[in-house]
Each structure stands twice: as structure tokens, then as C-alpha cells.
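sharing a sequence plus its predicted fold:
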Amino acid sequence: MFQSKLKTIFLSVMVTALALSLISFPQESLEGSVRGLNMWWKIVFPSLLPFFIVSEMLIGFGVVKFIGVLLEPLMRPLFKVPGVGGFVWAMGLASGFPAGAKFTARLREEGQLTRIEAERLVSFTNSSNPLFIFGAVSVGFFHNAQLGFLLALAHYMSNICVGIVMRFYGRDQSVRSDERRKKFHFRAALSALHQTRLKDNRPIGKLLGDAVTSSIQTLLMVGGFIILFSVINKLLYHLHITDALGKVIGIILSAMSFPDMLSVPLISGIFEITLGSQLTSLDLDSTLLQKAIITSFILGFSGLSVQAQVASILAQTDIRFKPFFFGRILQGFFASVFTLILWKPVYLRIQNHEQPSNALPVFGEGVLWTNDLFNKIVEIGPQITILTLAFYVMILFYRINKQNVKKS
């Protein structure tokens, strides 16, 4: 009872302090809000929406169940999750945050995952997508295409390590023990696909409409969190809280032979991944290796903004947030260690590769398309967002009218 009251008081004080800060720094709050809004409607919304819609339809048509049956022999021994976890993992890698959490929650609602399996799965299926790592971070912030290979390799290797560690989390329910011994075949997978489709029984038009509305509702929630944490990050800086925390972090970094100037970018990255990565790239007192290690930690930890998005999605189910948070800490440290280990065999080997002076970097050609695609999304992102939201309003208007007609 006392802890509950203490929590109520703490939350009330924090919200009141935030409200007073918004009143005290209106211009700075507006700048933070605009920055978060630009990030959402230019990049996040147009890049995530197609993945969300297609994934919802794949789940409805039974394709995910089909993939799950085929991948069961791989995912179960390696990560102690059902084969459908392979789909969630792949979509999380391709589309980025918070896709893994959304699809995990969706499969948990359908009963395809137990709570323990869902908590294992969500801990390692949320990651930065390649477009963000190569296009925004390596080329956009560091102006170094080759660095993207190091950051991506460290990020996804640490992702796998988190999954392997989290396989030891929790106890499996006894009903799952028989499933682990089964050997599924292609015919069984096709049968599962057909049965899932029959069970869903929604017309294609209804399925598509539900996929669009569900995806847009999730992305609207994501946009709210991005804007909120962008404002909070701005206020923390102007309230000198970032500097105060930076001094504490600076002592820890100095003990690890890192420049204490990296403390402010690290603090910013703990709150918001994009700003932290950008500030890290701008630091002039650090070596590229040191900045790469800090950036890898930020990418692995993902930032409290992303974690708040995931927490909001998981709150709609019985999946607990703590395993996900623990996984983010693990991935941050794993990614930093892998960056240090792979620096010489990966980055320096690519960087020192001899080539004609008038040629493009050998390994840089592979990421040029990601930079072009990223810039294209930023350019046409607002138009895509506005048109999609207009389509969303039309669907809602149509459904409300249809319900009113049925009632009358």
C-alpha cells in the first residue's frame, strides 16, 4: 500500500514538473516537438507502414502459421520459441522498431505464443533496420559508408546473442514439451496455413481494412511517443539535467579511457536513439573507434523513447516489460564489445582495401542504394503520411456510417 502511494506521488510530481517545464520553455518545447514530428512523418510513418500492413495480412491469411511450422525445428532449439518467432524476427530486422513488439503481441493475442515465449521473443526481435543504420547513421551522420557494415554486423550479432541468452529465461509449460519433439514437414505447414485461413474467415476487403486501421493506430501511438521524448530531451538539456548526468557518466567513461565529452551524446542516446547517434558523430575529441562503440551501445539499447513505444504495445497483453528492458541492456553491451572485436578484421580491412583513386569504395557501393532510398523516403514521406491518414479517415467514416445504418 505504501509503495503504491509512493508511486502515485512520484508520478504526479514528474508530470507536474514536465508541465511546468513546458510553460517555462515554450519555444524550446516547440522546437523539440517539431523535430519529433518531422522525424515521424518524414521517416518513421512511411517506412514502417508497408511492413505493418503486409504483416497483418500475412497473419490473417495464415502465411505466418505456415512459416512457423517450417521454422519450428530451427527456432525451438536455438531460442526456445515457436517457429512463428522466425517471422517476427525477420520482420523486426527488416522494418525496425517497434515491429517486433507489435507482431509478438499480435501472436500472443492469437494464442500462438505462451507468455514466457512471448517475453523471450520480444527481447531480441526489436532492432534497428538496415536502412536506418546505413542510410541515417553511417552515411547521414558519420559520412562513412564502410562504418555501416561494422555497426550492422555488431548490432545483429548482439541481437542473436540476446536471443540465445534469453532462451534460459523462464520455464516452459508442460503442454509445449510434446511440440518440441515433433518434426514438421511441408505438407503439415500447408495444412496449418489452410486451417488458419478458414478460422479467420474475414473477406479480403475486411482484412485489408483491418490491417490498415490497426497499422495506422499503432503508428499514431509511435508518433506521440517520438514527439514526447523529443520534447523531454530538449527540456532536459535546457534544465541542465543532461549536463549533471553527463558529469556522472563522464567519470565512468574516463575510467574506461573514453573522452568525457561523449557523456552528453550517450545521455541523449539513452533517451532518443537518433539524436544520440547524431551527437556522437559530431564529437571531435574522440576517435572513430570510440564513437563507433558508443553508437553501437545506443543502437542496441534503443533509447527510452523506443522502449516506451514497446511498453505501450505490450501493455495491451499480459507480456511483461522487464525481460525486454533487460534484453536492451544486454544488447547494448554485446554490441559495444562486438564493435571493438570486429574493428580490425572488418572495418580496417574494408577501409585499407586498395583501389584506384577514381573508383567508388569497394564495399561502399552496396550501401549507396540505402542512402538514396533513405533520402527518397525523407523527400516524399510527408505526402505519403498525409495521403494515408486521409485514407484512414475515409475508412473510419465508412465504418461509422455502416454501423449507424445497421442500428437504424
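That came through fine. Since the model is a prediction, treat every value here as computed from it, not as a measurement.

could you use CA atoms for every contact and neighbour count after this?
Will do.

burial check on residue 171, number of neighbours?
For residue 171, the count of nearby residues is 9 (other CA atoms under 10 Å).

my error: substitute residue 300 in the last question.
Neighbour count for residue 300, taken as other CA under 10 Å: 28.

go on, residue 279?
So residue 279, with other CA under 10 Å, has 18 neighbours.

helix/strand/coil for the closest residue to it other than its chain neighbours?
Nearest non-adjacent residue to residue 279, counting by CA to CA, 6 or more residues apart in numbering: residue 265, 5.1 Å away. Three-state call for residue 265 (DSSP: H, G, I helix; E, B strand; the rest coil): helix.

what ranges does the stretch 251-400 of the chain have for its helices?
263-271, 273-282, 288-301, 303-314, 322-342, 349-351, 365-407 (DSSP state H, counting those that start in this stretch).

show residues contacting the host helix or strand of residue 23.
Per DSSP states H and E, residue 23 falls inside helix 2-24. Here helix 2-24 makes contact (CA atoms under 8 Å, 6 or more residues apart in numbering) with 29, 232, 235.

pasting the second one now:
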Amino acid sequence: MHKSGIRRLAAGSLPLLSGAAAILLAVAIVLSPEASFEASLKGLKLWWTLVFPALLPFLILSEMLTASGFVHGFGVLLEPLMTRVFRLPGAASWTLALGMTAGFPAGAGGTGQLHQQGSLTSKEAGRLAALAHFASPVTVLIVIGVAFLHSPTSGYILLLIHWSSGLLAGFTASLFQRREASTPPPSRKPLYRRMALAAEEAHRRDGRSFGKLLGESVAAAVQQLMIAGGYIIMFAVVISLLTKALPLLSPAFPAALLELHLGAAAITAEAGYSGSLNGSLPAMVLLSAALGWSGICAQLQALTLLKPAGVRFLPMAAVRLLHSLYAAVLTLLVWKPLQALRANELPVLAEPDGAQTAAQQTTFTWSRLPELLSLQGALLLALLALSAAVYLFSRKRHPAG
């Protein structure tokens, strides 16, 4: 009874707190209109030149592939990997790949689609959303690696650390989850047949024609990105006001806490980073930790898309903290040994012209899409190979016949 009363009190005070925060923010904007306007323009430019063109194709593709049944057929193949390692349904495998290659909020969008189709419970949707919550390779490779650090190799290393620490955080979180009480008996049907049946059943449940599916996919993707744009612009204003109100506080702290892109820019600017792997190791640790945390802005974007599934903030934030901690530790362990790679700079992303500004270097997102598609294809092949190994091992231990 006492606990339920506390919950009701907290639920009743939440609207009052949010209303008070909105009033304070409005007053701060009125008192500092010029700074607020410049910050909103900065957030708008970041969203329009980077986030929108980078994520739109992936979000449309995710909607169409989920409705067509491809996700569920692919999930049958990866089911041993997802069920044994992350304790999630096999259909979650495509959402994990989507989150790793397209970033947030694509992972949350894919999770919401699976929950809407009935492939995930609310608890599984929360766990999958936390697992598939990654920064986009566009952000890590192009914005941070090229524009901020002037080193594609640094971007690749940060991306590998980001992926590894995120999967490790997801695996750690899965250890605290109970296994399902009952599991279906192994099927005697061939693997390709089970994949085809799963895809056919998912497509039948969806029932939309191609024309309707294409139109609704575009509309849903644009709506998701409009929500993301609103969050980015608002948090850019909040960060600007906090920095102005608390001059003794390092600008990198509120920026990294609230919004990833602005936080990465503040960390690299404060460190005076030259783009060399011999640069400030503490700055790289903070940058890697900020990528794992992703910012409250990105977490709220994901929760907005997952509102029908009832996903809560605290479990999501806990996995984000774990991801941030693992990323910081991995950076401390591997950054210095990888300094030798600086001499063998990866040729995929050429060194930018020193005369270009960071803003100019982040406006070529559309031309980078072939590289991002190749990254997604490489990741899918790796997942296929790993899942095939797990599947063969599982068949050897538990023959279907």
C-alpha cells in the first residue's frame, strides 16, 4: 500500500514538474532571445544536413522489409544467436542490424513495428530497444571521425568500440532476464522452408499492397524524423541556455549529457584535438563514453516511438550507462595499442581538406550513402556467418529428427 501511494504521488507530481520546467524554459528563452535563436538554427542545420538525409532511406527500408516478412524470415536464420545470446526472439535480429547500421531512432522504429505486429512483448520490446540503440555510422565516421577529429581511422576505431561495447552491454543486461518457461520443440522442417513460412505469415498479417506500403513507409519515416528534429532543436536551445547560465560548468558536460552531436563537438573543441591518435586519451575516453550514453535527447526520441509498447526510461538509461562504462574501459585498453594504425590510414574516407570547416564537411551525407549501405551489407554477412555457426552447433547437439 505504501509503495502504491508513492507511485501515485510520483505520477501526480510529474505533470507539475514538466509544466514548471516548460515555464522556466520559456522564461529563459525570452530573456536570451538571440542566443536561443542561434542555438535553434544550429540544431536545425545539424538535423537537416546530417540526420534527415542519413536516416530517411534506412527508415523507409525498415518499414517495407518488416511488412514484407523479410525480417521474420531473416529472424528464423538468426534465431539461435538471438535466443541463446540475447534471449530475444529471432525476428529481433534485423532490428539489431538496423540499429547498428542506421542508428537511433531507426532501432526504436524497428522495435515498435515488431511490437505492433505482435512479435514482441512489451518487456522484450524494451530490452530490444536498449540493445539496438546505437549511434549512426554517419555520426561516428563522418561527423566525429572526419569533421571533428580529421582522422577516418579514429572514426573506425571509435565505431568498433561503440559496437563491441553496446553488444557487451546488451549481453550483460540479458543475464538478469529470466529464460522463457517453455520453448517450442525443434521443427523437423528444413531451414529454408521455415524461413519462407515465417515470411509468408508475417506478410499475410500485414496485408498492405505495395503502393499503400510504400506511401505509408515514407510518411512514417518522415514523421519519425520530424520528431527527432524537434528534439534536436529544443535540446540545442537548452544546452545553450545552460552553458550561459552556468559559466563555470564545462560546456562539454551538459552537451554530452543531453545531445550526442553537440556533445561530441564540445568535447573535441575543448580538447583542441588535432586528429592524431597520439592526442588526448582522456578526451577520447570521454568521447567514446558519450557515444555509449547517446544523450537524453536520443533516449527520449526512442521512447517517443515506443510509447505504445510501454517502454520505460529508467531501464533504457541503465543499459545506456552500462554501454558508456564499457566503451570508456575499452577505449582505455585499446586506444594506445592501436596508435600504430595511424600510419596505415584507412582509404575509405579520405582525409578532409584542412581549409574546409566542420560544417562544410558534414553536408555531403547523400554522397556517403553507398559507403553506409556497404557497411550494412558487411554487418549482415557477419551476422549470417555467426548465426550459421550457432545454428549448425545447435543442430549437432539437438538434432531435429
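Perfect, I can see it now. Since the structure is predicted, the reported quantities are computational estimates derived from the model, not experimental observations.

rewinding a little: in strands only, show me the contacts of helix 2-24 of the first structure.
Applying DSSP state E to the contacts of helix 2-24 of the first structure, no entry is found in strands.

looking at these, which is nearest residue 122 of the first structure?
Among the contacts of helix 2-24 of the first structure, residue 232 lies closest to residue 122 of the first structure (CA to CA), at 26.0 Å.

enumerate every residue touching that closest one.
Residue 232 of the first structure touches 18, 32, counting by CA under 8 Å, 6+ apart.

translate it into the numbering of the second structure.
The pairwise alignment with the second structure assigns residue 232 of the first structure to residue 238, based on TM-score structural alignment.

return the distance of that match relative to residue 350 of the second structure.
35 Å (CA to CA, to the nearest Å).

show me what residue 257 of the second structure aligns to in the first structure.
Using TM-score structural alignment, residue 257 of the second structure sits opposite residue 270 in the first structure.

how about the nearest residue to that match, chain neighbours excluded?
residue 303 is the one closest to residue 270 of the first structure (CA to CA, 6+ apart), at 4.5 Å.

neighbours of residue 255 of the first structure, just the number please.
Counted with other CA under 10 Å, residue 255 of the first structure comes out at 11.

about what we covered before: may I see the helices of the stretch 251-400 of the first structure arranged in JSON lines, with distance to residue 99 of the first structure as well?
Formatted as JSON lines, the helices of the stretch 251-400 of the first structure follow (distance: least, CA to CA, whole Å):
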{"stretch": "helix 263-271", "distance to residue 99 of the first structure": "19"}
{"stretch": "helix 273-282", "distance to residue 99 of the first structure": "16"}
{"stretch": "helix 288-301", "distance to residue 99 of the first structure": "15"}
{"stretch": "helix 303-314", "distance to residue 99 of the first structure": "9"}
{"stretch": "helix 322-342", "distance to residue 99 of the first structure": "13"}
{"stretch": "helix 349-351", "distance to residue 99 of the first structure": "32"}
{"stretch": "helix 365-407", "distance to residue 99 of the first structure": "18"}
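
and residue 71 of the first structure, what element?
If you go by DSSP H and E, residue 71 of the first structure is part of helix 63-79.

what range does that helix cover in the second structure?
Matched against the second structure by TM-score structural alignment, helix 63-79 of the first structure falls on residues 70-86.
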